[in-house]
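K.L.:
A structural model of the following input is requested.
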Amino acid sequence: MISHVAIQKKKGTIRSSTLILIGFATAFFPRLLTYFGAPSPLNFVHFVVLPVVVGIALLTTRVKDRKQVAITWELIFGLGVLLACTIASALINQAGVLNVFLQYMLQAEPFLLLIAIMATPLSGEKLKRFRNWIAGFCLFNLLLAIAQSILLPIGLYPGAEGGQLIEDNTAGVFASKGGSAGNYISATVSLYFALYFLNEFKTVPLQIRIAVFIGAFYQTFISDSKQVFVALFVGWLLVVFTNVKKPLKILYYLVPIVLIIAIFYWALVYTDVEFLDPYRNFTTYRAEDNLYGSDGEATLLKSTALRIIPSYYTTPLQWFFGLGPGHTVTRLGGWFMNDYASLLLPLGATVHPVSAAVWQVILSPSGWLARESTLYFPMFTWVGIWGDLGLIGLGAYLYLGSIVWRRICVDNFCKFLLLSTAVLGFILTQMEEPGQMLTIACFLGLRWQESKESRLKAAFE
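P.N.:
The predicted model follows:
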């Protein structure tokens, strides 16, 4: 009888972990498949598959650890609050049911995946197997991007449509013939993976782990994903500051950092080093332009949505619940409703003039900075969440993030993932890219499971 129960438990565990990998794959690989001719609706399959995976994981879970169960329930509660805010915003603004579903899934998916991982008792060989599969997916993305950087210029890899830059399609599994930020997503995933691989795969020779890290660095540079370096650098700074116990010690880090930034800025403005050319649009090629300051071109352009969104408010409730899911500058409103209009609009999706108004600014002469660097793009995740769901919706999303910070972050790598991703949310809409965010969720879940296993081993030694 005991052996029968053990066999059933083992089968249930293997089934859940395998389903999680399948759910992850449906978000990680569809761009690659559509790049080679698969139908574009494949990009939406994960929105259906992942909730099913989470449901099965919860219904079949045999997790007894109280802490693990408590984290799962807190995440479920937080997702319930976010759903309530999304529905309330939709009702106030008459947004379509499809808008509610898609916007909610774009924001909730990584937390749903974390719930599935928390509901699955991964340990020993099962944990190792799960980790190896995730690492294999990420390594494939990195190697494909490096191969693209070599094969695209010589015409041995299918190029982009519409004259898109080669750098934009040096994007691993996230390349898109129609144009996308796939190079940024792919480079971010590769750098996160390289750091995880370097620190956690101790059985792999050090020279191989270093080679992977150099490869990720090379991919980020060759794909012109300079904003990723900026975000990760700022994320690292924030991690350093969160670990400082005595405020005066911040000066030990702050002084050399400011010095490095000053030297870097001087090199951009006053030298002609070719290596730094991709970064010069962070300053300007045109010395007469006024970029920064309260009335600078960069400041006004970046804050465009902050000014446009409130101008469309017709009721005080919109300050609290926004203009509706997918109605402003989130990934859904700013991009999906343009890229997939022929698919989504006939199904009942709704649009709002705010999105078109912001795009009009981007495409106008005053939006030249946004077209040169996405660092100045006025469509980014944090302003989009506020625009769509208002202050209460933004608070609900931050509450979910706080659960992960308090309950799942077990080390500085986890903090780095969260903080650097938050920085990326001020640049573009990468915080709503399923492939990137589910990869982050996997790394967070893995580190929690690995930490738990280490604690259990230490307790029995």
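K.L.:
For the rest of this, base every contact and every neighbour count on C-alpha atoms.
P.N.:
Noted.
K.L.:
which residues sit against stretch 219-239?
P.N.:
Stretch 219-239 is touched from outside by 142, 145-146, 149, 166-171, 183-184, 187-188, 278-279, 374-375, 412, 415-417, 419-421, 423-424, 427, with contacts defined as CA atoms under 8 Å, 6 or more residues apart in numbering.
K.L.:
Just the buried ones among the residues you listed, please.
P.N.:
142, 145-146, 149, 166-171, 183-184, 187-188, 279, 374-375, 415-417, 419-421, 423-424, 427 (16 or more other CA atoms under 10 Å).
K.L.:
Tell me which of the contacts of stretch 219-239 fall in helices.
P.N.:
Those of these mapping onto helices are 142, 145-146, 149, 183-184, 187-188, 412, 415-417, 419-421, 423-424, per DSSP state H.
K.L.:
Relative to residue 180, how far out is the closest residue to residue 333 other than its chain neighbours?
P.N.:
Counting by CA to CA, 6 or more residues apart in numbering, the nearest residue to residue 333 once its immediate chain neighbours are dropped is residue 326, at 4.1 Å. Residue 326 sits 18 Å away from residue 180, taking CA to CA, to the nearest Å as the criterion.
K.L.:
more crowded one of these two?
P.N.:
Using other CA atoms under 10 Å as the criterion, residue 326 and residue 180 rank with residue 326 on top: 34 against 17.
K.L.:
to compare against the first, here's another:
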Amino acid sequence: MPPSQTRGTFPVDPTKGNTAIAFPTQRKTFIKSSTFLLWGFVTAFFPRIFNTLLKFPSAINFLHFLIVPFAGVVAIFNTKTKDKQQIAISQALLIGLVALFTINVASALLNKAGVINIVLEFLLLGEPLIMLLGITSLAMSPKNIERFQKWLIISAFSNLILVYIQRYVLRYDLLRPISPWDLMQGVFYFTGAGHVVSASVSLTFAFYYFTTVKPRPLWLRIAVVFAALGQIIISDTKQIFLVFLIAAVIFVLLKMTDIVKAIQYILLFIIGGSALYWAAFNLAPNTELKYWTNNLDLVQDGLELKYSVFSIVHSYYHSSWNWLLGLGPGHTVGRLGGWMIRDYYDLLNPLGVSIHPLNKRIWEVVSANPLGDKSSLWSPLWGWAGIWGDLGFLGLGTYLYISFLAWRYFCVDDFSRYALLSVWVFGAVFSQMEEPGYMLFVMSLIGIRWHEHRCRDNKLS
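P.N.:
Below is the predicted model of the structure:
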């Protein structure tokens, strides 16, 4: 077949060389991979709305576990990049993911966990990184980047606007007398900590929109920031501000080499935090914020409850191998063992899901403590503890390794680094690192920023 008729290539002018350009084939692969990745994100971001309001079966909450890995693998193995550094980085991240899966299997064998436990544990931890790797493997033009970015922005605006509709139009605050602000959950309605997840997404989006979407008017970008801060107040998710404040202080310290300037920035954060504290206390005085400020002596009791997880997990060790491999996927205080197995037991039981006695024990401890239902800030079920409890120090070390790779090679600007740093701080407070909607949103933004910087660098070179 002559070169001009080769499938997937443009005709070649003999006077200009004989190199075929495989652009149509690349475009076809991009459309398939990027569309699948977008569908994977949508099925992780919106399933609660479909399940709660539109009465879709609860299995829809698991659909993204099929779409995202498939789309990511297709994108990775169809990549056209010739950049040796990018290939090496992708290979290192893939090796890390394989190691994480291997540790899952080893931990399951040691602790007699079910096969479905292995699959779900790996996907809860690895799916966001598969999404990031899939996005960065695509050959995106500026138009395609804008298309992907548009869907992320639409999704974030949908969540933010829906919170205000729930509060001021649908009046969800009148549905129950106790903690009605917990119902301001946006697109994550209705889940136990949906208000926390929704506010986390909104504040992350606000920082992204303000710092990176420069073509939009300044007043609009400022309005988005204030709307996100307002959501924290009306949903009483004070923990979110604490997490982002801690992440901001750490971020500044990592960037600053001048101690005097570092102290100045910390003082600015303290002043800003005090201002938001005053606003929350005076504009919404009936929230739990007032309760905790009047009962500071309970903070120590709350911290004792939170960190009791270590002694509880250790009390179930039956082998020295548990230090390295934990008690098994889904057997301790991660999202799988803490909530998913309990909430979806009817769906997971036929698949052979295994339950550990610790799952019941940890909830007994929470229920018996007066602070157990006061705030998720004191919950002993949190991300880093869950990874360590389920997979031991080997699993924790492997997850830290692949997280570091994401930080080092894919976080190309301040927003991306701050967003990932916030995820890590969330892991010390909640189980946010295993919340698919939040994590896929953050990783998608980081992936898009990576592409935007690549396009800019290519224009300058």
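K.L.:
And the TM-score between them?
P.N.:
Overlay of the two chains. TM-score (TM-score structural alignment, normalised by the length of the first structure): 0.90; 442 aligned residues with a CA RMSD of 2.4 Å.
K.L.:
hang on, the earlier thing: ok, the aligned partner of the residue nearest to residue 333 of the first structure in the second structure to residue 125 of the second structure distance?
P.N.:
By TM-score structural alignment, residue 326 of the first structure lines up with residue 330 in the second structure. According to CA to CA, residue 330 of the second structure stands 12 Å off from residue 125 of the second structure.
K.L.:
Kindly report the same for residue 100 of the second structure.
P.N.:
Distance from residue 100 of the second structure to residue 125 of the second structure, by CA to CA: 9 Å.
K.L.:
Quickly list what's touching both of those two.
P.N.:
Joint contacts of residue 100 of the second structure and residue 125 (CA under 8 Å, 6+ apart) are residue 399.
K.L.:
got a list of what the residue nearest to residue 235 of the second structure when sequence neighbours are not counted touches?
P.N.:
Leaving aside its sequence neighbours, residue 235 of the second structure sits nearest to residue 181 (CA to CA, 6+ apart; 4.6 Å). Residue 181 of the second structure makes contact with 172, 173, 195, 234, 235, 236 under the criterion CA under 8 Å, 6+ apart.
K.L.:
Same question for residue 417 of the second structure.
P.N.:
407, 411.
K.L.:
Please pull up the equivalent of it in the first structure.
P.N.:
By TM-score structural alignment, residue 417 of the second structure lines up with residue 415.
K.L.:
Give the equivalent position in the first structure for the residue nearest to residue 235 of the second structure.
P.N.:
Counting by TM-score structural alignment, residue 181 of the second structure lines up with residue 167 in the first structure.
K.L.:
Could you do residue 129 of the second structure as well?
P.N.:
Alignment note (TM-score structural alignment): residue 129 of the second structure maps to residue 111 of the first structure.
K.L.:
and residue 452 of the first structure, what element?
P.N.:
helix 434-460 (DSSP states H and E).
K.L.:
Centre of the chain to that helix, how far?
P.N.:
Mean-position distance between helix 434-460 of the first structure and its chain equals 18 Å (CA atoms, centre = their mean, to the nearest Å).
K.L.:
between it and helix 412-424, how many degrees?
P.N.:
160 degrees (axes from the mean of the first three to the mean of the last three CA atoms, to 10 degrees).
K.L.:
Where do the helices of the stretch 251-400 of the second structure begin and end?
P.N.:
For the stretch 251-400 of the second structure, helices defined by DSSP state H, counting those that start in this stretch occupy the ranges 259-283, 288-293, 298-307, 309-314, 322-325, 335, 341-343, 345-348, 357-368, 383-410.
K.L.:
And those helices: which comes nearest residue 84 of the second structure?
P.N.:
Among these, the nearest to residue 84 of the second structure by CA to CA is helix 383-410 (13.3 Å).
K.L.:
Mean distance between the closest one and the first structure after superposition?
P.N.:
On superposition with the first structure, the mean distance recorded for helix 383-410 of the second structure (mean CA distance after the TM-score superposition for the first structure) is 0.6 Å.
K.L.:
quick revisit: tell me which of the contacts of residue 181 of the second structure persist in the first structure.
P.N.:
Contacts conserved in the first structure for these, using both residues aligned by TM-score structural alignment, their matches' CA atoms under 8 Å: 195, 234, 235, 236.
K.L.:
most neighbours, which of the residues you listed?
P.N.:
Busiest of these [other CA under 10 Å] is residue 195, holding 27 neighbours.
K.L.:
so that residue makes contact with residue 183?
P.N.:
Yes. Look at residue 195 of the second structure against residue 183 with CA atoms under 8 Å: they come within range, at 6.5 Å.
K.L.:
so what's in contact with those two at the same time?
P.N.:
Common neighbours of residue 195 of the second structure and residue 183 (CA under 8 Å, 6+ apart) are 189, 235.
K.L.:
Residue 213 of the first structure -> the second structure?
P.N.:
That one, residue 213 of the first structure, aligns with residue 225 by TM-score structural alignment.
K.L.:
Just confirm residue 180 of the second structure contacts residue 166, I think it does.
P.N.:
No. Look at residue 180 of the second structure against residue 166 with CA under 8 Å: they stay out of range, at 11.0 Å.
K.L.:
what residues are shared contacts of the two?
P.N.:
In contact with both residue 180 of the second structure and residue 166: 172, 173, using CA under 8 Å, 6+ apart.
K.L.:
burial of residue 316 of the first structure, as a residue count?
P.N.:
When neighbours are defined as other CA under 10 Å, residue 316 of the first structure has 9 of them.
K.L.:
measure residue 400 of the first structure to residue 79 of the first structure for me?
P.N.:
In terms of CA to CA, residue 400 of the first structure sits 7 Å off from residue 79 of the first structure.
K.L.:
Need the residues touching each of the two.
P.N.:
Joint contacts of residue 400 of the first structure and residue 79 (CA under 8 Å, 6+ apart) are residue 111.
K.L.:
what's near enough to touch the spatially most central residue of the second structure?
P.N.:
For the second structure, the residue nearest the mean C-alpha position is residue 439 (1.6 Å; CA atoms, centre = their mean). Contacts were defined as CA under 8 Å, 6+ apart; by that measure residue 439 of the second structure touches 128, 432, 433.
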